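> Could you look at this predicted model? Sequence included:
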Amino acid sequence: MTERLLPILMLVVSNVFMTFAWYGHLKFKAAPLLLVILVSWLIALPEYLLAVPANRWGSGVYSAAQLKGMQEVITLSVFAAFSVLYLGQKITVNHLIGFALIAAGAFFLFKAPVSA
């Protein structure tokens, strides 16, 4: 069970770091861009320290396509929460429909191949 859950948990935490690295600076638009880039790199380092082993270990249980599909769903979930809670932006019905379509794509990555 750990070999299935640990990569997922690590991807969730890594996505929190990456979302802050990519979008956290939007609350600080007056900050110099170079400073924002440097701080973002520092925030992104823990993301890589989690994402790379998560994918390495996860590849023992999941295919690369499944890992990528999970990553996209996790990214959207973390981003949606971040957008509302940190940036104070609203998630619209159109956003939810778009996210649901991406999640549906990830769902099919875990289904058995369809016979022709």
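Arrived safely.
> From now on I want contacts and neighbour counts done on CA atoms only, so please keep to that.
Fine.
> now the residue nearest the centre of the chain: how far from residue 66?
In the chain, the residue lying closest to the centroid (CA atoms, centre = their mean) is residue 75, at 2.3 Å. Using CA to CA, to the nearest Å, residue 75 is found at 14 Å from residue 66.
> next, the one to line up against it:
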Amino acid sequence: MNTLTALPLSLQTIALLVASNVFMTLAWYGHLKNLATAPWYVAALVSWGIALAEYLLQVPANRIGYQQAGFSVGQLKIMQEVITLAVFVPFAVFYLKEPLKLDYLWAALCMVGAVYFIFRSA
């Protein structure tokens, strides 16, 4: 038995979403640093290749979450957005050397509200 399947289905979903978001963030924004001088189409092709890894994790995450763990589509989407911000902020600050802004905190607080509303009737 591998480590991922030993986890409860809800945690499998979250782990796969986190992993997919790392690839997604790298695909969407990594070229700004790594391929800054490359033609846009080279950056697009490299990003597409990275995004394939993201999809190979995202699709099973949503299928497990929806079909087996009992999450609604709305719950999966809000989880995705929260995880996206949690992955994006450290990536932007530490990898792309963007300044840490208070606006990230405000955005996160808005997402806490979204999580509350989407999960409150669960």
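In hand now; what should we look at? Here the structure is a predicted model, which is why all the values come from computation and not from measurement.
> What would you report as the TM-score here?
For this chain pair, the superposition-based TM-score is 0.91 by TM-score structural alignment, normalised by the length of the first structure; 113 aligned residues with a CA RMSD of 1.3 Å.
> And for the counterpart of residue 98 of the second structure in the first structure, nearest residue in space, chain neighbours not counted?
Mapped onto the first structure by TM-score structural alignment, residue 98 of the second structure lines up with residue 89. Nearest residue to residue 89 of the first structure in three dimensions, chain neighbours excluded: residue 83, at 5.5 Å (CA to CA, 6 or more residues apart in numbering).
> secondary structure class for residue 98 of the second structure?
Using DSSP: H, G, I helix; E, B strand; the rest coil, the structure places residue 98 of the second structure in coil.
> Please tell me I have it right and it contacts residue 90.
No. Taking CA atoms under 8 Å as the definition, residue 98 of the second structure is not a contact partner of residue 90, at 9.4 Å.
> Give me the nearest residue to residue 74 of the first structure, chain neighbours excluded.
Closest to residue 74 of the first structure by CA to CA, 6+ apart is residue 12, at 6.1 Å.
> Am I right that the one you found is in contact with residue 72?
No. Counting by CA under 8 Å, residue 12 of the first structure stays clear of residue 72, with 10.6 Å between them.
> which secondary structure element contains residue 118 of the second structure?
Here residue 118 of the second structure sits within helix 102-119, counting by DSSP states H and E.
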